[in-house]
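Colleague: One predicted model, sequence on top.
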Amino acid sequence: MTNTLSRIGLDQEQSQVLSNKLNTLLANYQLFYMNARGFHWNIKGNKFFELHLKFEELYNDSLIKIDEIAERILTLGFTPLHTYEDYTQISAIRQAKNISDGVEAVKEILKGYEVLLPLERELLELAGESGDEGTNALMSDYIREQEKLVWMYSAYLG
C-alpha cells in the first residue's frame, strides 16, 4: 500500500486528479489576472480612482494565488502548466479586451468568479475525499475571500 503513496503521504492517483484540476484552476487564474490587469490599465470615467485601486488589489492577489496553486501542484509531485497557449486552451475564463467602462469591467470580474468558485468547490470536495488538507485549506481560504468579493462587486453594480 505504501508504494502508491507520495512523499507527502497522499495517494498518487488521487494527487494526479487533484493536480489536473489545480492546473485548470491555474489556467483560469492566469486569464483572470490578465483581465484584471487590463481593467486596471484601461479604466476610465468618474470611478477611475476607486476602480483603478480595486483592480490593482485584484491582480496582485491573483498573482499570489497563481504562485500558490503552482506550488501546490509541485508539492503534489506534478508539473504546473506554464505557457499562455496551455492557459488559453483550457481556461473557461475568456480574454476581456479593451474594456475601459467600470460597470462592464466589474461584470467581467463577476463572470470570472462564476468560473473560479465552482472549480474551487470541486477541488475542496476532491481534496477532502483524498485527505489532502493542504489543497483543502487553500481552497477554503479562496472561497471565503471570493464569496465576500462577489457580494461587494455585486453591491457596486446595485
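Modeller: Perfect, thanks for sending it.
Colleague: drop to CA atoms for contacts and neighbour counts, all remaining ones
Modeller: Will do.
Colleague: Surely residue 35 touches residue 93?
Modeller: No. Residue 35 is not in contact with residue 93 according to Cα atoms under 8 Å; the separation is 9.3 Å.
Colleague: Compare neighbour counts for those two and give me the winner.
Modeller: Under the criterion of other Cα atoms under 10 Å, the comparison of residue 35 against residue 93 puts residue 35 first, with 26 against 23.
Colleague: element containing that one, please.
Modeller: Under the criterion DSSP states H and E, the helix or strand holding residue 35 is helix 12-42.
Colleague: try this one next to it:
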Amino acid sequence: MKVNSLGLPVKEVDELANELNTLLSNFQIYYQNLRGLHWNIRGKRFFDLHVKFEELYNDSQLKIDLIAERVLTLGGTPLHTFSDYIENSKLKVGKNISKDTEAVLLVSDSLVELLKIERVILEKSGNINDEGTNSMMSDFIVEQEKTIWMLKAWMEEEM
C-alpha cells in the first residue's frame, strides 16, 4: 500500500479529500444562507435572530477555512468557485427568507445535512487512522448537534 508524507494511504486520502470538498461546498452554501438570513430577518425576534445568524456565519467561516486547509494538508485542492459549490451541495438555498420560523428551520435542516456528510467523513478518516480529519469532524459534530438541539428548543419541537 502506497502512503503519503503523512503516513496515510494515498487512494483513501484522495477519496477523503473529495468528501471534504463536498463538505466545503455545503458549508459555503450554509454560510451564504446565514448571511441572507442575517440581512433579511424581520419581525419581533429580529434582534435575537440577527445576532444569532451573525454568530453562526462567523463560526461557519472559520470552519470553511479549516476544511479547505485540511484538504490542502491531505494533498488535495480545495474547491473555490461558486459553480463548484452549487454543483456539490445538497443544501437547500434559502432565498428571500424573512420569517423567523422558516429561517430557523432552514438552519436546522442544513445542519442535519452537514452532520450526514461529516459522519461519512468521520467513518472514512477513522478507517485509515487519519486523526487530524477525525478530530476535526468530531469537534464539528459535537458543536452542531448542540446547535440543532438549541434550534429545536427555540422552535419548541422535539428532536
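Modeller: Ah, there it is. Owing to the predicted nature of the structure, the values given are computational and were not obtained by experimental measurement.
Colleague: Distance of the counterpart of residue 7 of structure 1 in structure 2 relative to residue 42 of structure 2?
Modeller: Matched by TM-score structural alignment, residue 7 of structure 1 corresponds to residue 5 in structure 2. According to Cα to Cα, to the nearest Å, residue 5 of structure 2 stands 51 Å off from residue 42 of structure 2.
Colleague: Same question for residue 29 of structure 2.
Modeller: Separation of residue 29 of structure 2 from residue 42 of structure 2 (Cα to Cα): 21 Å.
Colleague: Could you check which of the two has the larger neighbour count?
Modeller: residue 29 (22 against 16).
Colleague: check contacts around the aligned partner of the more buried one in structure 1.
Modeller: Aligned against structure 1 by TM-score structural alignment, residue 29 of structure 2 finds its counterpart in residue 31. Applying Cα atoms under 8 Å, 6 or more residues apart in numbering, we find residue 31 of structure 1 in contact with 87, 88, 91, 93, 94, 95.
Colleague: at 10 Å what do you get?
Modeller: For residue 31 of structure 1, the contacting residues are 37, 62, 84, 87, 88, 91, 92, 93, 94, 95, 96, 112, by Cα atoms under 10 Å, 6 or more residues apart in numbering.
Colleague: which residues does the most centrally placed residue in structure 1 contact?
Modeller: Centroid-nearest residue in structure 1: residue 29, 3.7 Å away (criterion: Cα atoms, centre = their mean). Listed by Cα under 10 Å, 6+ apart, the contact set of residue 29 of structure 1 reads 23, 35, 59, 62-63, 65-66, 69, 87, 91, 93, 112-113, 115-116.
Colleague: Swap in 8 Å and give it another go.
Modeller: Applying Cα under 8 Å, 6+ apart to residue 29 of structure 1 gives the contacts 62, 65, 66, 116.
Colleague: Trace the second one over to structure 2, please.
Modeller: In structure 2, residue 65 of structure 1 lines up with residue 63, judged by TM-score structural alignment.
Colleague: helix or strand for its match, which one?
Modeller: helix 46-73.
Colleague: what residues does the following helix or strand past that helix touch?
Modeller: As assigned by DSSP H and E, the chain's next helix or strand after helix 46-73 of structure 2 is helix 82-88. Residues from elsewhere that reach helix 82-88 of structure 2 (Cα under 8 Å, 6+ apart): 22, 24, 25, 26, 28, 29, 79.
Colleague: Out of the residues you listed, give me the one that has the most neighbours.
Modeller: residue 25 (29 neighbours).
Colleague: For it, give me its contacts.
Modeller: By Cα under 8 Å, 6+ apart, residue 25 of structure 2 lies in contact with 79, 84, 85, 86, 88, 89.
Colleague: Quick check: PyMOL command selecting the buried ones in those residues.
Modeller: Only the buried entries of the contacts of residue 25 of structure 2 go into this PyMOL selection, using 16 or more other Cα atoms under 10 Å:
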select buried, resi 79+85+88+89
